[in-house]
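In: for reference, the sequence and a predicted model appear below.
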Amino acid sequence: MNILVIYTHPNHRSLSYAFLQKVIEGSRENEHITEVQVLDLYEEGFDPALIFNENKRRRDMHIDPKLEKYREQIRSADKLVFVYPIWWGRPPAMLLGYIDQMFASNFAYRDNGKLLPEGLLKGKSAVCISTMKGPAFYLLYWLGNAHKILMRKALLQYVGIRKVKFFEFGSMESQKGRHEQKLKRVHRYFSAITR
């Protein structure tokens, strides 16, 4: 199994970065995982802004040569792992800009005249590891589970990725946030997964 980790946080001393390290450590201990690629969107200097004009058309995003390296990373991955904080009830704009560009028509999905398109990334799975300042139940009860609906239904299932695992960690700025316990949980998961 090949894993692509898309890491989205500007600070390498953040808790998100600590979760990234646990993903990498656990994956390297797992005999079922052949390769772990890490795409650090901030370190990469990824430009999240969509630009369309007379020279750059939206319908051509799936063949944009500037994005080929990232398309190849997605193609070669069996599992996509997203590590990010939740800001304002959703992933950072940097990650959403990556999704806008990479999950393009004729690469991630194909219109087929039906209500839902054909997902071209079927067969892959995904894991979303997110942290937030507020309690975890805030997303579920106050925001109506908007984060999971966005990531699972509006994005991943739309492009054919049916198997999605979530780690939503709340109260992460609190001394009672049980950081070590949560870091170990992520490490355990990646050291043991078989698919």
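Out: Everything's here; your move. Residues are numbered from 1 along each chain as shown.

In: please make it C-alpha for all contacts and neighbour counts, starting now.
Out: Noted.

In: in which helix or strand does the residue lying closest to I161 once chain neighbours are set aside reside?
Out: The shortest distance from I161 to any residue that is not its chain neighbour, by CA to CA, 6 or more residues apart in numbering, is 5.1 Å, and that residue is K122. Assessed by DSSP states H and E, K122 sits outside every helix and strand.

In: I figured K122 hits G160, correct?
Out: Yes - look at K122 against G160 with CA atoms under 8 Å: they come within range, at 4.2 Å.

In: how close does the residue nearest to I161 sit to L156?
Out: For K122, the distance to L156 (CA to CA, to the nearest Å) stands at 9 Å.

In: ok, now which ones touch the residue positioned nearest the centre of the chain?
Out: By CA atoms, centre = their mean, the mean C-alpha position of the chain lies nearest to F82, the distance being 2.6 Å. F82 sits next to V5, I6, Y7, T8, A126, V127, C128, I129 when contact means CA atoms under 8 Å, 6 or more residues apart in numbering.

In: surely S76 is in contact with E35?
Out: No - distance between S76 and E35: 9.8 Å, which falls outside the contact criterion (CA under 8 Å).

In: tell me who's in contact with H147.
Out: Residues near H147 by CA under 8 Å, 6+ apart: G89, R90, P91, L139.

In: and which of those is nearest H187?
Out: Sorting the contacts of H147 by how near they are to H187, with CA to CA, puts P91 at the top with 21.8 Å.

In: number of residues surrounding that closest one?
Out: Using other CA atoms under 10 Å, the number of residues around P91 comes to 20.

In: please apply the same query to M102.
Out: M102 is surrounded by 19 other residues when neighbours are defined as other CA under 10 Å.

In: alongside the first one, take a look at this:
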Amino acid sequence: MKPLIIYAHPDVAGHCSLIRDEVLSQLGEKKIAYDFVDLYKEQFDPVLHENELYTAGNRDVSPQAKRYQELIAGTDKIIFIYPVWWNSTPAILKGFFDKVLTSGFAFKFRKSGIPVAFLTGKKAALFVTSGSPTLFYKLFLGDRGVKVVARDTLGFCGIKAREFHVGSARKVKKSHNEQSRGMAAKGLRYLRL
């Protein structure tokens, strides 16, 4: 199975792009084929439209979201690369979760209301950046930009996730190249790639 990389940052020359490039480079060195989704370049529409709202009885899934579901179904390793903005994910990634991890695909509710996860057996590496130093982000801000994704979103669907965090990511420095290289290696080891 090819790993799936989901990239959610509009900047082409920032910390997330350093991590992306390093992940792609290390996969290339290992001759590992992969699928790559750049939500901004693919102009993903993060707005959940009424016809897609499953709680209202609608079951429409856009062709783009359907393709992403097929990519997720076809892998057991997912890599997310995104910044933490306002102690949360970028809106485009939140919309991705809303539109792609749908009831019937990623989970379902039993008649009792208890959820059943459908994406068990999958692992995700979350490569995240924040302007705050890592210690401050985790201790004082509570690491919510990652916990909501790792536990409350992916975990709800059965995906086990681990965070790889770059703090103080305000300006790119040469030292960040080495940091990105090491972080990419750790994340790929976690996924056994």
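Out: Received the coordinates, thanks. Predicted model, so just to flag it, every value in this text is computed and none were measured.

In: now the TM-score, please.
Out: A TM-score of 0.87 describes the superposed chains when it is computed by TM-score structural alignment, normalised by the length of structure 2; 189 aligned residues with a CA RMSD of 2.2 Å.

In: joint contacts of S76 and E35 of structure 1?
Out: For the pair S76 of structure 1 and E35, residues contacting each of them under the criterion CA under 8 Å, 6+ apart are N2.

In: ok, back up a step: confirm the residue nearest to the centre of structure 1 sits in a strand?
Out: Yes - under DSSP: H, G, I helix; E, B strand; the rest coil, F82 of structure 1 sits within a strand.

In: identify the residue of structure 2 aligned to it.
Out: In the superposition onto structure 2, F82 of structure 1 corresponds to F80 when matched by TM-score structural alignment.

In: so the residue nearest to I161 of structure 1 versus E43 of structure 1, what's the distance?
Out: Separation of K122 of structure 1 from E43 of structure 1 (CA to CA): 29 Å.

In: and the two? Which one has more around it.
Out: Relative neighbour count places K122 above the other of K122 of structure 1 and E43, with 18 against 13, counting by other CA under 10 Å.

In: quick one: what's aligned to that one in structure 2?
Out: Aligned against structure 2 - with TM-score structural alignment as the criterion - K122 of structure 1 pairs with T120.

In: with G160 of structure 1 instead?
Out: For G160 of structure 1, the residue aligned by TM-score structural alignment is G158.

In: gap between that match and S180 of structure 2?
Out: From G158 of structure 2 over to S180 of structure 2 the distance is 28 Å, taken as CA to CA.

In: comparing those two, which residue is more hemmed in?
Out: In this view G158 of structure 2 and S180 are compared by other CA under 10 Å, and S180 has more residues nearby, 24 against 19.

In: ok, now which ones touch the aligned partner of the more buried one in structure 1?
Out: Using TM-score structural alignment, the equivalent of S180 of structure 2 in structure 1 is L183. Counting by CA under 8 Å, 6+ apart, L183 of structure 1 touches A18, F19, K22.

In: out of these, who has the most neighbours?
Out: Using other CA under 10 Å as the contact criterion, the top neighbour count among these goes to F19, which has 24 neighbours.

In: if we can go back for a sec, contacting residues for the match of G160 of structure 1?
Out: Contacts were defined as CA under 8 Å, 6+ apart; by that measure G158 of structure 2 touches A117, F118, L119, T120, G121, K122.

In: out of those, which are buried?
Out: Of all these considered here, the ones buried according to neighbour count by 16 or more other CA atoms under 10 Å are A117, F118, L119, T120, K122.

In: would you format those as a markdown table with distance to Y54 of structure 2 included?
Out: Formatted as a markdown table, the buried ones among the contacts of G158 of structure 2 follow (distance: CA to CA, whole Å):
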| residue | distance to Y54 of structure 2 |
| --- | --- |
| A117 | 16 |
| F118 | 16 |
| L119 | 18 |
| T120 | 22 |
| K122 | 24 |
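
In: got a list of what the residue nearest to I161 of structure 1 touches?
Out: Contact criterion CA under 8 Å, 6+ apart gives V159, G160, I161, R162 as the residues in contact with K122 of structure 1.

In: quick check, the third one in a helix?
Out: Think I161 of structure 1. No - assessed with three-state DSSP, I161 of structure 1 is coil; it does not lie in a helix.
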